[in-house]
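**Q** sequence-free structure coming up:
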């Protein structure tokens, strides 16, 4: 069974989804700058480690609510 989570979606070019396929967690990131990138993780801690590097809290100074929303979405996975 595949469980799919939509982390965020600004439009059809800027979105991120996570699929849980058995023991694999597959993250797809689509952006208008880089196209589609796919990352595969074997554990939730590995996913969260990547998330914290990809979305450093310092970059969201003044917009902590958006950072919290992204982190909470990943924690639901």
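**A** Nice, I can see it. Keep in mind the model is a prediction, meaning the values are calculated, not measured.
**Q** switch to C-alpha atoms for all contacts and neighbour counts from now on
**A** Fine.
**Q** Show the contacting residues for residue 65.
**A** Contacts for residue 65 (C-alpha atoms under 8 Å, 6 or more residues apart in numbering) come out as none.
**Q** Put this next to the previous one:
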């Protein structure tokens, strides 16, 4: 599960998983967050359909 909050000029992303627990990422701008998202959800490493991956990336685009 991902939770994204915009806090002034910062974007705080919290990634929660039952395997790794909670991990928090702080980005100083949208381009940095999008770079992280593109690396985290890379096509070659994503375990799911391209439609699922595209839905995730579309949600990031709306932040």
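**A** Sure, I can see it. What you see is a predicted model; the values in this text were computed from it and never measured.
**Q** What value does the TM-score take for this pair?
**A** For this chain pair, the superposition-based TM-score is 0.93 by TM-score structural alignment, normalised by the length of structure 2; 63 aligned residues with a C-alpha RMSD of 1.4 Å.
**Q** Enumerate every residue touching the residue minimising distance to the centre of structure 2.
**A** What sits nearest the mean C-alpha location of structure 2, by C-alpha atoms, centre = their mean, is residue 37, with 4.5 Å. Neighbouring residues of residue 37 of structure 2 by C-alpha under 8 Å, 6+ apart: 57, 60.
**Q** Matching it against structure 1, which residue comes up?
**A** Using TM-score structural alignment as the criterion, residue 37 of structure 2 maps onto residue 51 of structure 1.
**Q** May I ask you to confirm that that match belongs to a helix?
**A** Yes - looking at residue 51 of structure 1 with DSSP: H, G, I helix; E, B strand; the rest coil, it is inside a helix.
**Q** Relative to residue 29 of structure 1, how far out is it?
**A** Taking C-alpha to C-alpha, to the nearest Å as the measure, residue 51 of structure 1 falls 12 Å from residue 29 of structure 1.
**Q** Over to residue 3 of structure 1?
**A** Per C-alpha to C-alpha, residue 3 of structure 1 is found 16 Å from residue 29 of structure 1.
**Q** One more: residue 38 of structure 1?
**A** 6 Å.
**Q** Over to residue 64 of structure 1?
**A** 21 Å.
**Q** What about the aligned partner of residue 8 of structure 2 in structure 1, how many residues nearby?
**A** When structure 1 is aligned by TM-score structural alignment, residue 8 of structure 2 is paired with residue 22. Counted with other C-alpha atoms under 10 Å, the neighbours of residue 22 of structure 1 add up to 10.
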